[in-house]
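J.: structure, please.
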Amino acid sequence: MRPYTRIFSTMTVDGRIASRTGYSRLSCEEDFTLQHSLRAWSDIVVVGSRTALADDPRLTVRRVPGRSPMRGVVDSRLRVPPTARMFTRPGGVLITVEGHGEERLRPYRERGVEIIQAGRGRVDLVQAWRLLYERLGVRRVMVEGGGGLNLGLLEKGLVDEVWVTVAPYVFGSGVSVFEGRGFDGLVEKGELRLLDVKVLCGGWVSLRYEVLRPRLPLDV
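T.: Purely as a prediction, here's the structure:
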């Protein structure tokens, strides 16, 4: 069993979520509101370690009515400190690998952080998503990047929807919304079906896609 998973990201016209210098302020006001409404829909919001370190996000719901979800980070090397803002209130979740000694994990436990361990050397995302479902009762996940986590989840068939807002900017280089070795495009590719299009703030475009493949069943 695994939770239903949405990726949400805001990118430039050329598909970048951050410039080569790390600049990533791309959302307009309506896009921020959409982001917070999707957080309120979720049981947990998950980011990668690079995103957590670069932005130190709170991952809470503030712009719309609704409860704040749990807040998780995928961090195999424990680079995100237990003092990160996402861990300052109950509901923090650290998704990491097996093999970390209790001494390294204790500072997180002392702050009330739930620890999910899956895989050796690298987080086994399929196992981690199953543990989120079984141990924490997570049924709906929102992923807010970065690009490496987005692609990793898509490659494993763990993504059900992709919500991207296209901002009217071009960077030419930087971090892609899906970052990594990727599909070869010949015999394998990520295939999506467009569900909805909305114009935000007069110039931003929100695109909602359903993932057709690769996509694991929810009841595996």
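J.: drop to CA atoms for contacts and neighbour counts, all remaining ones
T.: Fine.
J.: distance-wise, check the residue nearest the centre of the chain relative to Glu103.
T.: Geometric centre of the chain, nearest residue: Val143, 2.2 Å, by CA atoms, centre = their mean. When distance is defined by CA to CA, to the nearest Å, Val143 is 29 Å away from Glu103.
J.: again, but for Thr5
T.: 32 Å.
J.: what do you get for Leu53?
T.: 22 Å.
J.: more crowded one of those two?
T.: Neighbour count, other CA atoms under 10 Å: between Leu53 and Glu103, Leu53 has more, with 13 against 8.
J.: separation between the more buried one and Leu34?
T.: Going from Leu53 to Leu34 by CA to CA gives 23 Å.
J.: next up, for comparison:
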Amino acid sequence: MDSLAAADETEFPLARWAALLERHRLCAPRGFDPACTLSQIFEPLLGTAPLVIGQLGQSLDGRIATRTGHSHYINGAAALTHLHCLRALVDGVLVGAGTVIADDPLLTVRHVPGGQPARIVLDPNGRVPNSARLWHTPGRRIALQRGSIPRPEGVESLALPGAPGEPIAPGDILALLRKAGITRVLVEGGATTLSHFLAAGVLDRLHLLIGPLIIGSGLTGLTLPPIDHLDGAIRPVTRSYPLCGGDIVIDCAFSGRDE
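T.: The predicted structure is shown next:
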């Protein structure tokens, strides 16, 4: 039994992860034991490009923070490991400016072996300070922005289309990234950025990490345009997987690649 599915195990299965990483390198996503939870969760992501996957951690009642913004920690250690696995399987990790300002994340792979993705910040108005930690990590760093905003040495600046104040279509963002060689993207946050990508219909998959708690009020996760009838609801193909510590992964497939 894989430790991701066993409540009484705490060690991450590094040997299986290493084997899965090798399959990712070879772009050969078949051949794993179907009983292995690790493979069931991540194997559909291998050998596929372009790929856009979103992830969101939330409570049982769909909250991502209390009313004061406190969110540490809705999800447990296994969910954090899961997130780092996702980072290791993509070319770039995309977050909005608000996430960087609020959390000052590194967006690197640290909890599992694997390559380092590009760190990408959607910052059309130049709100993210140059002191942000991710600008000063090794590897590729990209600012998606409008105008000539100076960035620290080594940070790439990609010009977003449109005039200041105009909305930015997620499809245009992805096209810009693909021209820069980034074809496998993890949209990690925040909830507003992820919601825009989901509403635009550009996500291939979404991993919802559900923590075993009920907050009752506070900031909600996904927020989409309103619908009047359930016929208009998004209906992905879903599978769920338990993690150690009580968290649950709900894997949502939107593009028919759930075979």
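J.: what's the TM-score here?
T.: Once superposed, the chains reach a TM-score of 0.85 (TM-score structural alignment, normalised by the length of the first structure), with 202 aligned residues with a CA RMSD of 1.9 Å.
J.: where exactly do the strands run in the stretch 1-150 of the second structure?
T.: Along the stretch 1-150 of the second structure, counting by DSSP state E, counting those that start in this stretch, strands occupy 51-58, 63-65, 92-96, 118-122, 141-145.
J.: can you redo the ones you listed as JSON lines with mean neighbour count and distance to Ile248 of the second structure?
T.: What follows is these, written out as JSON lines (neighbours: other CA atoms under 10 Å; distance: least, CA to CA, whole Å):
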{"stretch": "strand 51-58", "mean neighbour count": "24", "distance to Ile248 of the second structure": "10"}
{"stretch": "strand 63-65", "mean neighbour count": "25", "distance to Ile248 of the second structure": "15"}
{"stretch": "strand 92-96", "mean neighbour count": "25", "distance to Ile248 of the second structure": "22"}
{"stretch": "strand 118-122", "mean neighbour count": "24", "distance to Ile248 of the second structure": "26"}
{"stretch": "strand 141-145", "mean neighbour count": "22", "distance to Ile248 of the second structure": "31"}
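J.: what about the residue opposite Ala54 of the first structure in the second structure once aligned, neighbour count?
T.: Residue pairing (TM-score structural alignment): Ala54 of the first structure is matched to Ala102 of the second structure. Neighbour count of Ala102 of the second structure, defined by other CA under 10 Å: 11.
J.: if I look at Ala102 of the second structure, how far off is Ala77 of the second structure?
T.: When distance is defined by CA to CA, Ala102 of the second structure is 21 Å away from Ala77 of the second structure.
J.: repeat for Gly115 of the second structure
T.: If you go by CA to CA, the gap between Gly115 of the second structure and Ala77 of the second structure works out to 20 Å.
J.: out of the strands of the stretch 1-150 of the second structure, which comes closest to Asp251 of the second structure?
T.: strand 51-58 (9.4 Å; CA to CA).
J.: any residues touching that closest one, and which ones?
T.: Residues outside strand 51-58 of the second structure that contact it (CA atoms under 8 Å, 6 or more residues apart in numbering): 45, 64-65, 74-75, 83, 183-189, 191, 194, 202-211, 221.
J.: again with stretch 218-233 of the second structure
T.: Contacts of stretch 218-233 of the second structure with the rest of the structure, by CA under 8 Å, 6+ apart, involve 56, 58, 62-69, 191-192, 194-196, 199.
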